[in-house]
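Enquirer: Using only what follows, build the 3D model:
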Amino acid sequence: MSQFPTKDAILQWIADNPTLTAKRDIAKAFGIKGAARIDLKRLLKEMEAEGLLSKRRKTYRDPESLPPVSVLTVLAPDKDGDVFAQAMEWHGDGPEPRILMVLSEQDALGPNDRVLARLTATPDDPDHAYTARVIRKIGTNPQRILGVYRSGSEGGRVLPVDKGSDREWIVAPGNDRGAKDGELVEAEQAGPKSRMGLPKARVVAVLGDPTAAKAVSLIAIHQHAIPDHFPDAVVAEADAAKPAGLKGREDLRDLPLITIDPSDARDRDDAVLAQHDKDPKNPGGFILWVAIADVAHYVTPGSELDREARKRGNSTYFPDRVVPMLPDSLSGDLCSLHENVPRACIAVRMRIDAEGRKLDHQFKRGLMLSKASLAYEDVQSAMDGHTTDKTAPLLEPVLRPLYAAYEALKRARLARQPLELDLPERRIVLSDSGEVTSIAYKERLDAHKLIEEYMVLANVAAAETLVAKKTPLLFRVHEEPNPDKLDALRDVAQASGMVLAKGQVLHTSHLNRLLAQAEGTEHDEVINLSTLRAMTQAYYNPENFGHFGLALRNYAHFTSPIRRYSDLIVHRGLISAHHWGDDGLSPWDIENLDETAKIISDTERRSMMAERDTTDRYLAAYLSKSIGTEIEGRIAGIARFGVFVKLEGTGADALIPIRTLGAEFFHFDAESQTLMGSDTGLTIGLGQRAVVKLTEATPVTGGLVAELVSLDGQMMPRVSARPHHRRGGGKPVRRKAGVAKAKAAKVKRKVKRTRK
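Expert: Sure, this is the predicted structure:
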């Protein structure tokens, strides 16, 4: 072993090597092995207690701004009792900004406490530059519990809603935040855990009625067993992370990269740039840059962060909250590409020609600095002639080239013919109390489509690079529809008077022709939904089976490593393939790639189900005020037990039970997707216009039940439900199956087929 290092030597090493500050890195640097590691651990803890390890040399210069999520050190209250804080990550040349802490009743902070906080700039306030609200105290990670509060004579108890937990938590008097018996509450551990007796908790949020809107996403989280609490070891690793330095990276800070995200974005993991290619051999071509947060630098193979991220698989998004794959200090701070803050990235430089075809590409591990964090709406508004102080300086040098390159990418997309489904995404707007205030469809702007095309191209480049370098990876696989589902889609198309050709190798262009036939007709939404149902579920796999929907041979997820573990694996593959460091794919990663693919495919489906269930419950809560109201919609599904109607305005699906359609027997024809009355011949099929009266809305289950009022403008007869007894002097109900089928066949033959 080399001579045991002094404190000054260790501090110098950390200053010179900001990316190699873990205990194992220091031990390796000074040749410390075996039992001597115990002495090193003791020395490091001593230095941490003395505050020495917080001192680090500034390795690069920052503009005068702070990230929206930052680690702060709390200062002593001033003479007026106000509490200010100091930013741990400040590299500006000017004076450090004053940060006013906005504290709630439960924020018990003292001088020198470290907190993770969300910052809000206050440019018009001369007293301070930011206000800060505590996300959590660094070094504390109390367990959270969701449960029903039960009041008692001396305090109360919380009964967790989690099926896997049968123990109660004691709530001392004064720690109930006014919760009433039977209300749903969110509580956290109070005091140290004890082996004796029930654990103690304090209520941190009263959610009220367990069936109310504010409780919906929390219930979904627990029902689907989505991990929403980070273990202490994971949080400790995240808190110990420091900004990456320039060592071993290419300096990309001069590139005018920008991020474009939703206005309420919780993280920013991709930045873009387009430049006109000055090469005379590529007239009208462009150079595109896509820079992605270098999450692999912070989440290394085998670490506690890595194991937790793999278990979660992805972040899960709800209308009122997000369950992140990584702790806030990473997902909202160090790994988020905030404007004017240096951030580690893996970037790809791509050249395209005037027709949008990729000519070549090159990956780089670098340090970038986003010039602006923009919202989709702001970008689109600027391109439409309505600039702001923020977008005006970016319009000509940055935004217009982005859109010009997008026009070229659109031409390449048209030639490739990916599946062009038109399924608007619903947007649920909540009030501060968690109540649904409105349901709307998200507007699809060119700014959204632009980012999608840039990301698709970067994902293709990542897959092609790893395939060429024979590096293991996880492909994003989307296989062709199976024949049975295609036959069902053909039946729906035929019932709607359209054609999907049979007897040939299916390509996305064939499906696009069907979608084009339906566009602008009354069958538009039904054909789009039916086409979606015919598709297979996309998944992750180490083997490449192609991506049918995108019409791409090589495709992998590279652009969202903050919220998808698959992308982190691809990043590690790129690090290994380019020999950028020792934080690439580990032997364990490669050996367990099949298992990882299955885990993250399953967690993705779990999140989708939780998000869908949450949306259904919010819709049911919103529509519960409309019981007895007549609502327009279209027939979107036919089953033996009833009819599903997609309601206009909300896109919610309401069930019309078959027993409410009348006293006659209804024959279900799976081939034509119809229900036909045996006595009246009334035929109900996909795409028909309907008016329904909402009779039930159950927020707990998300179920909606309705009665059919009119069909294609014709009022339904007011008849009672079909009786369970036989009628007509004991004779059984006549079920004219043959006649009904003949009528269905006749209807199908008479269908007018339209082509475009």
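Enquirer: contacts and neighbour counts: CA atoms only from here.
Expert: Fine.
Enquirer: Strands along the stretch 451-600 of the chain, start to end?
Expert: 475-477, 539-541 (DSSP state E, counting those that start in this stretch).
Enquirer: And those strands: which comes nearest Asp669?
Expert: strand 539-541 (32.6 Å; Cα to Cα).
Enquirer: Which strands and helices lie in contact with the closest one?
Expert: strand 475-477, helix 593-623 (3 or more Cα pairs under 8 Å, 6 or more residues apart in numbering; DSSP states H and E).
Enquirer: can you pull the contacts of Lys23?
Expert: Lys41 (Cα atoms under 8 Å, 6 or more residues apart in numbering).
Enquirer: can you rerun that using 10 Å?
Expert: Counting by Cα atoms under 10 Å, 6 or more residues apart in numbering, Lys23 touches Ala29, Arg37, Leu40, Lys41, Leu44.
Enquirer: Another sequence for comparison is provided below:
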Amino acid sequence: MNKNNKTSNLRQQDPFLQREQQRYEKPLPSREWISQVLEQIGVPLTIKKLAKTLSIHRSEFDFFERRIKAMVRDGQAYINRAGNVCTAEKLALIKCKIAAHKDGFGFAIPLNKTGQKDLVLYARQMQGLMNGDIVTVRPSGFDRKGRQEGQVLEIIERANTDVVARVYMEHGVWIAVPEDKRLSGHIILEASAKQPSVQSGQVVVVKITAYPKAHHPAMGVITEILGNYADSGMEIEIAVRKHHLPHVFSDACLTASKKIPKTVRKTDLKNRVDLRDLNLVTIDGETARDFDDAVFAEKIGRNFRLVVAIADVSHYVPEGLAIDIDAYERSTSVYFPRRVIPMLPEALSNGICSLIPEVDRLCMVCDMTITSTGNIKTYQFYPAVMHSKARLTYTQVAQWLESKETHPLEKEINTLHKLYQVLSKKRHQRGAMEFDGQETQMIFNDEGKIERIEPIFRNDAHRLIEECMLCANVCAAEFLLSHQHPALFRSHLGPTTEKLATLQEQLALVGLHLEGGSDPTPKDYAQLFTQLEGRADKTLLQIMLLRSMQQAVYEPNNQGHFGLAYDAYAHFTSPIRRYPDLLVHRAIKAVLHQQTYQPKHSWQEMGIHCSHEERRADEASKDVENWLKTYYMQDKIGEVFEGTISGLTGFGLFIMLDGLYTEGMIHISELGQDYFNFRPEIMAIEGERTKVSFKLGDRVVVKVARADLDNCRVELLLISGGSKGKTARTKTIDSHNTKQKESKKPHQQKNKRAPLKKPIKNNTNKSKKKQAI
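Expert: Next up is the predicted model:
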């Protein structure tokens, strides 16, 4: 065969040709085949030469060029400075997302390579980059800490088009300072552009017109004035834009949501099990607005029957339509104090998909038989129609269980409680961890200011619902695995080698040891958790243990859930507020209909996306909470409090203040008449001359010196504390006098804050009962 014939046949040899023919009337060579041909040729080619090699007709060239550029955008290929196309695999190129640090360095997080660790980027490599940018990176050497470094070759996609910032006039030039500290460098506002009337210090949204280069800052124009920094609710407006949270539903989505029926129709009942006579109830927090799960239990001989009914969101949200597109973009509801950004429009989340009492609702059911020893003997999934008999609260159910008072649902609630006791015992046998972290809620006054911060105490009603949800989630994972159907699993891995070594060193300093050697099991962790009871540093040690494990993620490869001690785990119970749950529902339905669910995006891509959106929502919520707590501390400047050392760093101590559930910091230079150094080998900050030391869990007395809203930081001064017989400061105070307010200096007076338009008296945060580790 001559060379020309061989070349013309190259296109016909594409192993994915049939797939391309199904998608396109005039199919181009597949991406996989283009990469393979480039690798076989062994040298980079221009797009024109590559097109000739693959027999691309002149009329097809524009489309072929777009495909090549799409491959570059997705990190599958790279076009070098000479204009030649190279395969990403050949050059070891990785498509990454930039995670910038406020100190100038950053990390390149791989997007489409499993098992590839993050690559560190130092200041010179970060020049011209912004947090969230999508780039092509080539691994280079290793730094002194043994971390893989990276070299950024190309910026594929800019993440920041609009930035929330505060504006100032400096030397006759308007500059915008981003609220996101990871966006280092100021943005110069274009003098030639027509800017809206703005006052110095106001919060605005700036559209970037020119991105930063090596020695030139970014340029931009103001597109929206949000208001003054201390306006009520501004912290949420900033967080939403800072973290680029989708918060406005598309017109197409809102139009589609108006067509959603408000009641269950007769046509919806086809092929559904009728559970309307079953005493299913919802149990949630007092302030919950959407109810996506209902439970029922009964005793059958020695076994229990547990029915977990979940709102059938997938019935109303077909894949690929407007509501689904918006839901996937959000991937999760975001909960702030006093405000929720829902994943689904209100017509669904608070309407037809909310299991409110005394109305018919469509649901997906996990119907289980559980033995007296807590083992799930059998289970089945099916679509159903239900009629909730009551909307109960945790407090109400806990009071019923404690007082033994009679009520219409006494039999069902008592049976649920007995089942919980069985499941709780099984949980301990399994080796799942019992983390009793202290959750809090903010109580607001009519002006939108925090009146107080209260602890949330978990009771048996919380734990009862949690165990029911865990059972359903485990069954969902097993069901999909047994039918070999792809899905997103909730994977949670144990400690890495590095984190485990650090943890063992830290535990040794407080007289503890984690069993299991180099490969501890969940049961080893759970056993250590039990040893923390009664210790003053219990909460700090629990956090230390949790941080030693890897972060839970969504991924198609089931790797089990270390924290819960499950071999397989999937999220099934909250499709109103979590997109992965909606995907699990669709997959289960496909299996029930003996079909295979093929989503629009790849499972791997969806897992990465949903995990990222979850982290982004958590970061935004944390930002708002920290700002509100800092604002709360403004009128406590000069007051004295007792507290516990909750963290140690090279620059100081973090103190959790008693009764305020707020953390403050003492700078290392403020610890006393000595030079203090952080000594990680003994987990302490120690004075060179006095040998006075500060360790995790130590008690101190402090005074509130400053509440810095710009950096969301409460600065403290040490009054007394420290070990080795001496205190870092000689001043002491009586315990009964630790909250006496000292007179404020004029410059310490707090900013006045504009009142809310409508008084809000409580927190609208949904309980985190079902959010597993």
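Enquirer: TM-score them against each other, please.
Expert: TM-score for the superposed chains, counting by TM-score structural alignment, normalised by the length of the first structure: 0.66, backed by 533 aligned residues with a Cα RMSD of 3.2 Å.
Enquirer: Burial check on Asn482 of the first structure, number of neighbours?
Expert: 11 (other Cα atoms under 10 Å).
Enquirer: Please report the distance of the alignment partner in the second structure of it from Glu605 of the second structure.
Expert: Using TM-score structural alignment, the equivalent of Asn482 of the first structure in the second structure is Thr496. Distance, Thr496 of the second structure to Glu605 of the second structure, by Cα to Cα, to the nearest Å: 24 Å.
Enquirer: Leaving out chain neighbours, which residue sits closest to the counterpart of Asn279 of the second structure in the first structure?
Expert: Asn279 of the second structure maps onto Pro256 in the first structure when the alignment is built from TM-score structural alignment. Using Cα to Cα, 6 or more residues apart in numbering and skipping the chain neighbours, the partner closest in space to Pro256 of the first structure is Lys371 (5.8 Å).
Enquirer: Check Gly434 of the first structure too.
Expert: Lys214 (4.3 Å).
Enquirer: The aligned partner of that neighbour in the second structure: neighbour count?
Expert: Under the alignment defined by TM-score structural alignment, Lys214 of the first structure corresponds to Gly233 in the second structure. Counted with other Cα under 10 Å, residues neighbouring Gly233 of the second structure total 20.
Enquirer: State the distance from Gly233 of the second structure to Thr223 of the second structure.
Expert: 20 Å.
Enquirer: doesn't Phe694 make contact with Ile685 of the second structure?
Expert: Yes: with contact defined as Cα atoms under 10 Å, Ile685 of the second structure and Phe694 form a contacting pair (5.2 Å).
Enquirer: Spit out the residues that contact the two alike.
Expert: Shared contacts of Ile685 of the second structure and Phe694, counting by Cα under 10 Å, 6+ apart, come down to Leu648, Gly652, Leu653, Leu671, Phe676, Phe678, Gly722.
Enquirer: Which of those lies at the shortest distance from Ser372 of the second structure?
Expert: Out of those, the member with the shortest distance to Ser372 of the second structure (by Cα to Cα) is Leu648, at 46.6 Å.
Enquirer: what helix or strand does that closest one sit in?
Expert: If you go by DSSP states H and E, Leu648 of the second structure is part of strand 640-649.
Enquirer: counterpart of that strand in the first structure, which residues?
Expert: With TM-score structural alignment as the criterion, strand 640-649 of the second structure aligns to 630-639.
Enquirer: on that earlier part again, can you tell me which residue in the second structure aligns to the residue nearest to Pro256 of the first structure?
Expert: For Lys371 of the first structure, the residue aligned by TM-score structural alignment is Lys389.
Enquirer: mind listing what that match touches?
Expert: Listed by Cα under 10 Å, 6+ apart, the contact partners of Lys389 of the second structure are 276-282, 294, 355-359, 409.
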